[in-house]
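Asker: sequence first, predicted model second:
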Amino acid sequence: MNAKHITRIITTAAGGSLLALASFTAHAADKEQGFYMGADVGRTKQNLSAGAQTSDRNSGSLNLYGGYQIDKHFAVELGYTDLGKAKIGDTSAKTKALNADLLAGTALTPELSVYGRLGAARYDRDFSVGSSDHTMGFKVGAGLEYKLSEQLSLRGEVTRYNNIPTADGQGFGRTANNVSAGLKYRF
């Protein structure tokens, strides 16, 4: 089974799950359930090496997502993340990911909650030398969410992306760490 096939399975399963949950809970009275969307900006740190030279590179990131809150503890989420561009020597690489995640969380106060994330990602990495590569991997994260109102929340998160493609000999690592903050809007 190749990465393209796995990506289609994950995307189809996640989309089908969202539609099934939406139709099943369309008349639910629980205020905790419902669709949401959001955007985060942040910084991505990638480990790079070329010969004896190693360094950590930071770049800007952008994450766009949509999800469904199943109940007060669980949500499913689909998203697109631009992890930014990293450069070592004369070569640079731009990394993007399509994500399907499960979130589990709990409220610490009526306004503040903590959550964890576990998900799958399809990574695309384009190298300045004219090549590109893609893989499937997983990601884990943890975050805080602060309710500003019933519809609008602030969200901050730390996420680890694993199994990112690395072109042999190009010096780009297989992991990236991302710190982000943004807004979430509930419908």
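Answerer: Cool, the structure landed. Numbers count the residues shown, from 1 in each chain.
Asker: make it CA atoms for all contacts and neighbour counts henceforth
Answerer: Noted.
Asker: next one: the closest residue to Gly182 other than its chain neighbours from Gly60, what distance?
Answerer: Closest residue to Gly182 apart from its sequence neighbours, by CA to CA, 6 or more residues apart in numbering: Asp40 at 3.9 Å. With distances taken as CA to CA, to the nearest Å, Asp40 is found 11 Å from Gly60.
Asker: same check on Asn178?
Answerer: Noted for Asn178: a distance of 9 Å to Gly60, by CA to CA.
Asker: where do the contact lists of the two overlap?
Answerer: Among the neighbours of Asn178, those also in contact with Gly60 (CA atoms under 8 Å, 6 or more residues apart in numbering) are Gly42, Arg43, Thr44, Leu83.
Asker: what strand or helix carries the third one?
Answerer: Same thing as Thr44. Per DSSP states H and E: Thr44 is located in strand 34-50.
Asker: residues touching the residue of the chain most remote from its centre, list them.
Answerer: Residue farthest from the centre of the chain, counting by CA atoms, centre = their mean, is Ala52 at 31.6 Å. Counting by CA under 8 Å, 6+ apart, Ala52 touches no other residue.
Asker: in this structure, what residue spans correspond to strands?
Answerer: With DSSP state E as the criterion, the chain has strands at 34-50, 53-69, 74-88, 91-107, 112-127, 132-147, 152-161, 172-186.
Asker: dropping in the other structure now:
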Amino acid sequence: MLHYIEMHHIKLTPLALLTGSLLVTTAFAAPTVDKEGNTGYATAAECDAAVIAGTARFYQPVTQMPTKLQKGEKRVSKGKLSDLGPAYQLGACDLGVGRKNGRNGVSKALQGKYVPFSPDSAVNLYADATGKTVRASMAQCDNRFSGAFPRAVPVPPPAPVAVAPAPAPAPAPVVAAPAPAPAPVVVPAPAPAPVAKKGITPYVFGTLGAVNDSVNYGAPAGLSNVGDSDRQSGGQLGVGLQFNDLLGAELFYQGGKKHEYTAFNGTGYDIGVKALGARLTLGTNVTEKLRLFGKLGAARVTHDLFTGGDESKTRALLGAGLTYSLSENLGVRFDYDHIRRQGSSTNPRWGNIDYFGLGLQYSF
């Protein structure tokens, strides 16, 4: 039984009212706001209170990333935060975290703060081989929560109901046996939704470095024959598509300064070379930020001729590279490409082209 204390004789002075108002106003600090307008609170209690009061601005992702299965996970489906169970009927106030296991968390400004999420927030639901949901992430960007699941906003208990005092017990009351507790109702788990198709990530890149080339040329006069190699500055620009964690494809253009070759009689030649190519990439993440990959493809190589004009040949290409993430979208990139030489029967006979470059890659 609940009994309430009557307060007929308590008077609130203006000083008391002002003091109470200041205490309520300063109870919670203003939330932290990142550049996208998302908010975070210093404590879980502040975040919970804002959600319950209806004043919280729920987190809205701004980037896009495909889903990524982790160890023990067999499939992934789309859903809402409230699909994780009744505990999430008000949403979540989760501790903001940074990048881990190849996936980001929240913006740097909100890391260490408690970030509110709506019960209608779209999430990726990762399941094991039995169909049990074992992890959730933010749907649009696949950003991670602080744990396998976000921290739910506690549902406040119902307000107490005042009841009148019980009457004095009658003499020799008859004590009835308590009614048995109802058996728990088992609600079957919903069938897993269809597996979400992984997205394709486009990117652009540019590098600057050095181009090594060589040539053997038999001139008609004989004395101006050339057998020389040269290194000049060059660069590559390209676009790519990352189909999944392993496989990708790229188109690129390579150019640079003209190579300076000297004939046996001292005659000098300035010979330009450029290449337009396509290649497949196959790689994997060595660490959370470092990725190594190999390259296989072909390039259409165009050389200036010693006698004027130019010629183009399609040649095989092998290579390797690496990227190191600086942020969710931007990374440092290193490239090595080896374009195979032509057959020995040609004149001029161009040698292998080797390119070494360092630059940036931006993923969308």
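Answerer: On my side now, so go ahead. Fair warning: this is a prediction, and the values are worked out from it, not measured in the lab.
Asker: TM-score for these two?
Answerer: The TM-score (TM-score structural alignment, normalised by the length of the first structure) is 0.75; 161 aligned residues with a CA RMSD of 2.8 Å.
Asker: one step back: ok, average deviation of the strand holding Thr44 of the first structure from the second structure?
Answerer: Once the two are superposed, strand 34-50 of the first structure sits an average of 1.5 Å from its aligned residues in the second structure (mean CA distance after the TM-score superposition for the first structure).
Asker: quick one, that strand and strand 53-69 angle?
Answerer: 170 degrees (axes from the mean of the first three to the mean of the last three CA atoms, to 10 degrees).
Asker: map Ala320 of the second structure onto the first structure.
Answerer: Matched to the first structure by TM-score structural alignment, Ala320 of the second structure sits across from Ala142.
Asker: oh, I was asking about Val273 of the second structure
Answerer: Checking TM-score structural alignment: Val273 of the second structure goes with Thr95.
Asker: over to Val134 of the second structure?
Answerer: Under TM-score structural alignment, Val134 of the second structure pairs with no residue in the first structure.
Asker: so which strand or helix has Val134 of the second structure?
Answerer: strand 133-138.
Asker: who are the packing partners of that strand?
Answerer: Packed against strand 133-138 of the second structure by the contact rule (3 or more CA pairs under 8 Å, 6 or more residues apart in numbering; DSSP states H and E) you find strand 122-127.
Asker: pull out the buried residues from stretch 348-364 of the second structure.
Answerer: 348-363 (16 or more other CA atoms under 10 Å).
Asker: which member of those is positioned nearest Arg291 of the second structure?
Answerer: Proximity of those to Arg291 of the second structure (CA to CA) peaks at Gln361, which lies at 12.3 Å.
Asker: right, and the closest one touches Leu330 too?
Answerer: Yes - with contact defined as CA atoms under 8 Å, Gln361 of the second structure reaches Leu330; the gap is 5.9 Å.
Asker: what about Glu150 of the first structure, neighbour count?
Answerer: Per other CA atoms under 10 Å, the neighbour tally for Glu150 of the first structure reads 12.
Asker: wait, what's in contact with the nearest residue to it once chain neighbours are set aside?
Answerer: Spatial nearest neighbour of Glu150 of the first structure, excluding adjacent residues (CA to CA, 6+ apart): Arg186 at 7.6 Å. Applying CA under 8 Å, 6+ apart, we find Arg186 of the first structure in contact with Gly34, Phe35, Tyr36, Met37, Glu150, Gln151, Leu152.
Asker: try Ala97 of the first structure
Answerer: By CA under 8 Å, 6+ apart, the neighbours of Ala97 of the first structure are Tyr80, Thr81, Asp82, Leu83, Ala121, Arg122, Tyr123, Asp124.
Asker: which of these show up in the second structure as well?
Answerer: Contacts conserved in the second structure for the contacts of Ala97 of the first structure, counting by both residues aligned by TM-score structural alignment, their matches' CA atoms under 8 Å: Tyr80, Thr81, Asp82, Ala121, Arg122, Tyr123, Asp124.
Asker: Arg341 of the second structure: neighbour count?
Answerer: Neighbours of Arg341 of the second structure (other CA under 10 Å): 17.
Asker: how about Ile88 of the first structure?
Answerer: 19.
Asker: Gly206 of the second structure too?
Answerer: Around Gly206 of the second structure there are 22 residues (other CA under 10 Å).
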